[in-house]
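> Based on what follows, work out the 3D shape:
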Amino acid sequence: MRGRKPKPTALKLLEGNPGGRPINHDEPKPTRSRPTCPSHLSPTAKAEWKRIAEEMENVGLLTRIDRVALAVYCQAYGKWVEAERKLAETPPLLKMPSGYIQVSPWVTISNKQAELMAKYMAELGLTPSARSRLSVSGAHTLQRDDPAWEFLGD
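Below is the predicted model of the structure:
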């Protein structure tokens, strides 16, 4: 597959389909609901799950099949928080017994988790740029004949 990843139809509809490309009416339509939080997540990741899942559910961006993607984001967040706490306690550069200076492993862990978080935030519509393209209240009132009704209407 070449080019950009296709945008989910629900997001296209929320944006008003600015590109005017055909809407995929055969796209799978998973049930909108908050999935259960996986028990294996760290306490920090579980707290992030609770915070972000509620917000995503309130704007209609969360379905049960988003569970794994959200769990990966939350676990990366938990590890990032842990690495940042460790960095606050230790120097970012370490002097090795050989005399060489080395970057703390916590810097590497923090950076990697931040990359993972950014990737999943974009996938889940959690970045400021992703939100700037959405219009969920005020600008468009859903009517029953609107194609977005089956995604967002109740």
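
> When you work out contacts or count neighbours from here on, use the C-alpha atoms and nothing else.
Noted.

> Residues contacting the helix ranked longest in the chain, please?
Of all the elements of type helix in the chain, the one with the most residues (DSSP state H) is helix 67-89. Here helix 67-89 makes contact (Cα atoms under 8 Å, 6 or more residues apart in numbering) with 35-38, 41-46, 48-49, 106-107, 109-111, 113-114, 116-117, 120-121, 124.

> how about this one, so we can line them up?
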Amino acid sequence: MPRTAKSEMLHVIDGNPNNKTKKELHKRAKNEQNMVVDHDKVTPPAWLDTGAKKTFNEIGTYLIDAQIVNNLDVTALAIYCDTYYDYKACKRQIKKHGYMMADGKVNPFVKERRNDALLLDKYGRQLGLTPQARVSLAIHIDTDDKGGDDDFD
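Okay, the predicted model is just below:
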């Protein structure tokens, strides 16, 4: 998300912890604006299962509206949705067959579900789907509020 002169000013007011010059801050803001990517092609890939596509569309809508994902993030979002779909399938298998198999061994879907949970956490953090990830993303969001006590324009 691009920075503005307002966000540069806030960075300076916050103490400029990285000791950046005004020129460096301006250069960074300009570079961030050049890196903006469209979100017109955030659609589920053909290889996703129907259930994963539904999840992709639901989550994708929220992430696009929040300006978190763009066309470059389609694969990461698709992998997240595919893994989520697999996680749910593992849960159904565990519910159907139980945690222990007839031979006394642990149901292999238990291990698979744990692995899927780790991947969901990893991709969820990357996509801003955890509370902690959203807080860290909120630091970089440029607000367009009109007026107020903190209006430096």
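
> Of the contacts of helix 67-89 of the first structure, which belong to helices?
When the contacts of helix 67-89 of the first structure are checked against helices (DSSP H), the matches are 43-46, 48-49, 106-107, 109-111, 113-114, 116-117, 120-121, 124.

> Quote the end-to-end distance of stretch 34-42 of the first structure.
One end of stretch 34-42 of the first structure sits 19 Å from the other (Cα to Cα, to the nearest Å).

> Pull the number of nearby residues for the alignment partner in the second structure of T44 of the first structure.
Using TM-score structural alignment to pair residues, one finds that T44 of the first structure aligns to G51 in the second structure. Counted by other Cα atoms under 10 Å, the residues lying close to G51 of the second structure total 14.

> now F56 of the second structure
Burial measure for F56 of the second structure: 24 neighbouring residues, criterion other Cα under 10 Å.

> quick one: contacts for it?
Shown in contact with F56 of the second structure (Cα under 8 Å, 6+ apart): T43, P44, L77, A78, C81.

> again with E8 of the second structure
For E8 of the second structure, the set of contacting residues under the criterion of Cα under 8 Å, 6+ apart consists of L25, H26, A29.

> which element is it on?
Under the criterion DSSP states H and E, the helix or strand holding E8 of the second structure is helix 5-13.

> Relative to D116 of the second structure, how far out is the counterpart of Y73 of the first structure in the second structure?
Under the alignment by TM-score structural alignment, Y73 of the first structure pairs with Y80 in the second structure. Counting by Cα to Cα, the separation of Y80 of the second structure from D116 of the second structure is 9 Å.
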